[in-house]
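*Asks:* Attaching a predicted model along with its sequence, questions to come.
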Amino acid sequence: MAREQGQKLVAQNRKARHDYHIEDTYEAGLALMGTEVKSLRQGRASLVDGFGEIDDHEVWLHGVHIPEYTQGTWTNHSARRKRKLLLNRSEIDRIERRINEKGFTLVPLSIYFKDGRAKVEIALAKGKKHYDKRHTLAARQADREKEQALGRHLKGMDR
């Protein structure tokens, strides 16, 4: 069987970019069971309640929902079990130092396959306040209006 090439996105956590200021991102491998991989290949996963935790110099992913594989038997996995993330020691130490600072958390942004291997993009993030979220939405709306006005001007429909 030929090896897979490229990237295939499985799940994305869009709300994380709305709720957090993203400081750094890391690509980590996932230690998965066989039925979890098959379920991910079907494109089934949810990162909504996911978060990362460092325990005894190991990084663990909690709250990520990978549903049970439908054709699985007694070897099926539990849907919300904690999963180990595979990172280099230097990356784990860097993340651990930053998490010990006040306000930082580890948030999964996306799960994807890269050259046939399951990967997760995790981010060091700080929570946004409610007024920060409103400011971000207002800035995005202003940029959109500016682009629309520029487009109308270039088309000659200025008014």
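*Replies:* It's in. Since we're looking at a predicted model, the values are computed, not measured.

*Asks:* When you work out contacts or count neighbours from here on, use the C-alpha atoms and nothing else.
*Replies:* OK.

*Asks:* show me what contacts the nearest residue to E53 once chain neighbours are set aside?
*Replies:* Leaving aside its sequence neighbours, E53 sits nearest to W60 (C-alpha to C-alpha, 6 or more residues apart in numbering; 5.3 Å). Counting by C-alpha atoms under 8 Å, 6 or more residues apart in numbering, W60 touches 52-54, 82-85.

*Asks:* Included below, for side-by-side comparison, is a second structure:
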Amino acid sequence: MVKNKTKKNDDNLMAQNKKARHDYSIQETYEAGIVLTGTEIKSIRDRRLNLKDGFVQIKNGEAYMMNVHISEYTNGNQFNHDPLRNRKLLLHKKEIKRLAGASSDKGVTIVPLKVYLKNGFAKVLIGVAKGKKEYDKRETIKRREQNRQIERVMKHY
């Protein structure tokens, strides 16, 4: 039996922002912890979160993840959380300064790419992203199709 070594084990992947890789070219990535409440981590473990419209903003030397929807926990009672609240990210000061400098450039934003569990803790992979133009998006799709075509042809030889 041959195992596919190209795909890594994504059992701990809770959510992924596929739209971000389509709309932006990612220049660099950072791993950050997230400050969560009890019902939020339970919802994340149930994979009930949406990163599509999310972004990261630097305020007062701290990084916050904005507009990320984590659904309310179904078994939570009056202690349930607000689904769209701003969540603080845990990063080193150097990383926050680097992110603040990068986000001050025109056309650059910081977007969450994926949320996963690492040693029981929820982590978010954030990327410094520059918006793509429409023709860049078409070029990316064209290149991906060409690579698929090459893989199909090489598979038969």
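*Replies:* That came through, no problem. As the structure is a prediction and not an experimental result, all values here were calculated from the model.

*Asks:* what's the helix or strand for the spatially most central residue of structure 1?
*Replies:* Geometric centre of structure 1, nearest residue: L109, 1.3 Å, by C-alpha atoms, centre = their mean. Assigning secondary structure by DSSP states H and E places L109 of structure 1 in strand 104-114.

*Asks:* Outside of that strand itself, which residues are in contact with it?
*Replies:* 5-14, 16, 47, 50-53, 98-99, 118-127.

*Asks:* which residues of structure 2 fall in strands?
*Replies:* 13-16, 24-34, 49-50, 55-59, 62-66, 69-70, 87-90, 108-118, 121-131 (DSSP state E).

*Asks:* what do we get in structure 2 for L9 of structure 1?
*Replies:* Residue correspondence to structure 2 (TM-score structural alignment): L9 of structure 1 is matched to L13.

*Asks:* Then G52 of structure 1?
*Replies:* In structure 2, G52 of structure 1 lands on V56 (TM-score structural alignment).

*Asks:* mean shift between the lengthiest helix in structure 2 and structure 1?
*Replies:* For structure 2, the helix with the greatest residue count under DSSP state H is helix 134-155. Helix 134-155 of structure 2 differs from its equivalent in structure 1 by a mean of 1.1 Å after superposition (mean C-alpha distance after the TM-score superposition for structure 1).

*Asks:* which residues of structure 1 does that helix align to?
*Replies:* Under the criterion TM-score structural alignment, helix 134-155 of structure 2 matches residues 130-151.

*Asks:* All set, thanks.
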